[in-house]
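J.: Whatever this is, show me its structure:
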Amino acid sequence: MKAITGSEHASEGGRAHRGGVGSVWLRPARAGRSGEAPLTRERIVGAAVALLDEEGFDRLTMRRLAERLGAGATTLYWHVTTKDDVVDLAVDAVFGETPVPGRHTDRPRDDIARLLHDWRRAVLRHPWSAGLPARRRPLLGPNFLTWMEFLQSALLRAGLPEDRLNAATWALYNHVMGATAAQSSLRLSPEEARAGQAYLDGRRDRYPTVAAHSYVTDDDWDGTFAAGLEYLLDGMGARRGPAAG
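T.: Down below sits the predicted model:
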């Protein structure tokens, strides 16, 4: 493992005093300090998600989060070391909005589809979660791991070989993230859509297939997502009928 330099130590907000562990999930939650108003992970997560929903990832800073909580920066840093900690907690809260059944049905492919459609709806309620910069560490929050356990066990019940499990998981994960990021960021007015189609119509000699298939004007996001998910599950050989055994 690469040693942490002095500058990296400082940029991580004093990580070493908690044992050098990067992920917030691998460190125990800390109780509030005596003499201060109670500040908990739950309050921090609620304020962070609200700030992200209202203003987006780029506007999230530890200072602004502390102000929203009515707390000092020192108090906030007692509970979360870095902005990455806050984002990890907020992302796990989004997964917590995805209903994960307590048990599988005998149709694992249906279980998979239902889980991913529910997660897509949660991400669309929090568009920042689909547009985050590349993460530097794995997701290890309890809500995410519950979601992942259900998804991967359903994939195995649907007949997927174990040596293809991680590839299939990431293909489905990326389908949700890509579809929601595109839907959240692409905002065309009717006039812009018509102008875009007119532009393509005028160049049908160069782009005949694109011009003929509503590339700009098709806004059936639900249908497109569902069809893409079916293509992926078909390609994986996920069974449609009851699970074996």
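J.: only C-alpha atoms for contact and neighbour calcs from this point on.
T.: Will do.
J.: Leu39: neighbour count?
T.: 19 (other Cα atoms under 10 Å).
J.: Tell me the secondary structure at it.
T.: coil (DSSP: H, G, I helix; E, B strand; the rest coil).
J.: and it, how far is that from Asp201?
T.: Distance, Leu39 to Asp201, by Cα to Cα, to the nearest Å: 58 Å.
J.: Quick check: the residue most central in space within the chain vs Leu155, distance?
T.: In the chain, the centroid-proximal residue (Cα atoms, centre = their mean) is Ser129; its distance is 4.8 Å. According to Cα to Cα, Ser129 stands 24 Å off from Leu155.
J.: What residues sit buried inside the longest helix seen in the chain?
T.: Looking across the chain with DSSP state H, the single longest helix is helix 165-185. The neighbour-count check on helix 165-185 (16 or more other Cα atoms under 10 Å) flags 165, 168, 171-172, 175-177, 179-181, 183-184 as buried.
J.: contacting residues for Leu200?
T.: 207, 210-211 (Cα atoms under 8 Å, 6 or more residues apart in numbering).
J.: would you turn those residues into a markdown table with secondary structure?
T.: Below are the contacts of Leu200 laid out as a markdown table (three-state DSSP):
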| residue | secondary structure |
| --- | --- |
| Tyr207 | coil |
| Val210 | helix |
| Ala211 | helix |
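J.: Also this sequence, please, to line up against the first:
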Amino acid sequence: MTTAEPGVPATGREGSGARPPVWLRAEPSRRRRKPPLTLARIVDAAVNLLDEHGTEGLTMRSLAQRLDVTATALYWHVKTKDDVLDLAVDEIFGDVPVPAVSDDWLDDIRVLVRAWRATMLRHPWAPGLIGRPMLGPNVLTRTEFLQSALLRGGCRGLPLAVATRMLANYVIGASLTEATWHRTADPRARAAARDHIAANAATYPTLDASGHLDDARWDDDVLFEEGLTGILRTAAQAGLPE
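T.: Got it, this is the predicted structure:
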């Protein structure tokens, strides 16, 4: 029986192709492990894509590329692009703080609605998507708060439904108008439109006198607050006992 020299594998038993001792082997390179694909990661990537490119820039392929997965992998979690959009809308509603209930139901609504508008403006793609039934937990939680505040103000039955819709439509419409204008409008075009109205004051006397399209007169925040006050005044009157 032969004895191998130190550090040299014995021949005959393992052959000349035997591995060197473990201490002499190079450590294998570590593979980069991708984070597991989860619904939360999909939604987060979708919101980022929507913020960057709008709804036109979100496809299942672009979402898969952003996540560094195959499109097929997405379908284990979501079935359609509409699923992704619904999830993304509900995700950003989670950024709308739910106020602590106070003794002033009107102020509670103001706090909620202001935060809702601010969130819509941060994600200008969102207002245009709020048309399908919104059943996500974040949307329902905030709608529940809104209706409970209106209920504390005396709105019940039809007045409650009407006030809810008025407030929702107002926030969505105002946010959509503002977001679209800020994203696409050329300030020179707005000024030209204002000049056109002023030059034709005889044809548009009310528009000219009201300062239509004159941003220097009343900005979007002022107009929004005044409109909200009017809606809440109507809601308060609807809640009064007959």
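J.: which one of the buried residues of helix 165-185 of the first structure sits closest to Leu52 of the first structure?
T.: Of all the buried residues of helix 165-185 of the first structure, Ser184 has the smallest distance to Leu52 of the first structure: 14.1 Å, by Cα to Cα.
J.: dump the residue contacts of the residue of the first structure positioned farthest from its centre.
T.: The C-alpha centroid of the first structure is most remote from Asp205, which lies 40.2 Å away (Cα atoms, centre = their mean). Not one residue lies near Asp205 of the first structure by Cα under 8 Å, 6+ apart.
J.: what residue of the second structure matches up with it?
T.: Using TM-score structural alignment, the partner of Asp205 of the first structure in the second structure is Ala202.
J.: Does that match belong to a helix, a strand or coil?
T.: Assignment for Ala202 of the second structure (three-state DSSP): coil.
J.: mind listing the helices for the first structure?
T.: 6-11, 41-55, 62-69, 73-79, 83-95, 108-125, 142-157, 165-185, 190-201, 208-212, 221-236.
J.: As TSV, these with distance to Arg135 of the first structure would be great.
T.: TSV is the format used below for the helices of the first structure (distance: least, Cα to Cα, whole Å):
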stretch	distance to Arg135 of the first structure
helix 6-11	17
helix 41-55	16
helix 62-69	18
helix 73-79	21
helix 83-95	9
helix 108-125	16
helix 142-157	14
helix 165-185	13
helix 190-201	33
helix 208-212	34
helix 221-236	24
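J.: Select, out of these, the one closest to Pro133 of the first structure.
T.: Comparing these by Cα to Cα, helix 83-95 comes nearest, at 10.7 Å.
J.: quick one: the closest one to helix 142-157, angle?
T.: 60 degrees (axes from the mean of the first three to the mean of the last three Cα atoms, to 10 degrees).
J.: what range in the second structure matches helix 83-95 of the first structure?
T.: So in the second structure, the equivalent range for helix 83-95 of the first structure is 81-93, judged by TM-score structural alignment.
J.: likewise stretch 153-168 of the first structure?
T.: Going by TM-score structural alignment: stretch 153-168 of the first structure matches residues 148-163.
J.: Buried by neighbour count, from the contacts of Leu200 of the first structure: which ones?
T.: The buried subset of those - by 16+ other Cα under 10 Å - is Ala211.
J.: and of the contacts of Leu200 of the first structure, the nearest to Gly196 of the first structure?
T.: Once Cα to Cα is applied, the member of the contacts of Leu200 of the first structure that ends up nearest Gly196 of the first structure is Ala211, at 9.7 Å.
J.: need the contact list for the closest one.
T.: Contacts of Ala211 of the first structure (Cα under 8 Å, 6+ apart): 197, 200-201, 203-204.
J.: Surely Phe224 of the second structure touches Gly173?
T.: No - applying Cα atoms under 8 Å as the test, Phe224 of the second structure and Gly173 come out as separate, 10.7 Å apart.
J.: So the equivalent of Pro142 of the first structure over in the second structure versus Leu87 of the second structure, what's the distance?
T.: Per TM-score structural alignment, the equivalent position to Pro142 of the first structure in the second structure is Pro137. Distance check for Pro137 of the second structure against Leu87 of the second structure: by Cα to Cα, it reads 10 Å.
J.: and Met194 of the second structure, what is it in contact with?
T.: Heads up, residue 194 of the second structure is Arg, not Met. Counted by Cα under 8 Å, 6+ apart, Arg194 of the second structure has contacts 212-214.
J.: Could you check how far Ser184 of the first structure is from Trp221 of the first structure?
T.: 10 Å.
J.: An error on my part: the question was meant for Met177 of the first structure.
T.: 13 Å.
J.: now swap in Leu151 of the first structure and tell me
T.: In terms of Cα to Cα, Leu151 of the first structure sits 23 Å off from Trp221 of the first structure.
J.: quick one: which of these two has more around it?
T.: Neighbours were counted for Leu151 of the first structure and for Trp221 using other Cα under 10 Å; Leu151 has more, 23 against 13.
J.: residue contacts, that one?
T.: Contacts of Leu151 of the first structure by Cα under 8 Å, 6+ apart are 112, 115, 169.
J.: Residue in the first structure paired with Thr119 of the second structure?
T.: In the first structure, Thr119 of the second structure lands on Ala122 (TM-score structural alignment).
J.: ok now do its match, which residues does it touch?
T.: 94-95, 97-98 are the contacts of Ala122 of the first structure under Cα under 8 Å, 6+ apart.
J.: what about the residue lying closest to Leu39 of the second structure once chain neighbours are set aside, how many neighbours?
T.: Excluding its sequence neighbours, the residue lying closest to Leu39 of the second structure (Cα to Cα, 6 or more residues apart in numbering) is His77, at 6.2 Å. Residues lying near His77 of the second structure (other Cα under 10 Å) number 15.
J.: His77 of the second structure against Thr38, yeah?
T.: Yes - the pair His77 of the second structure and Thr38 passes the contact test of Cα under 8 Å, sitting 7.5 Å apart.
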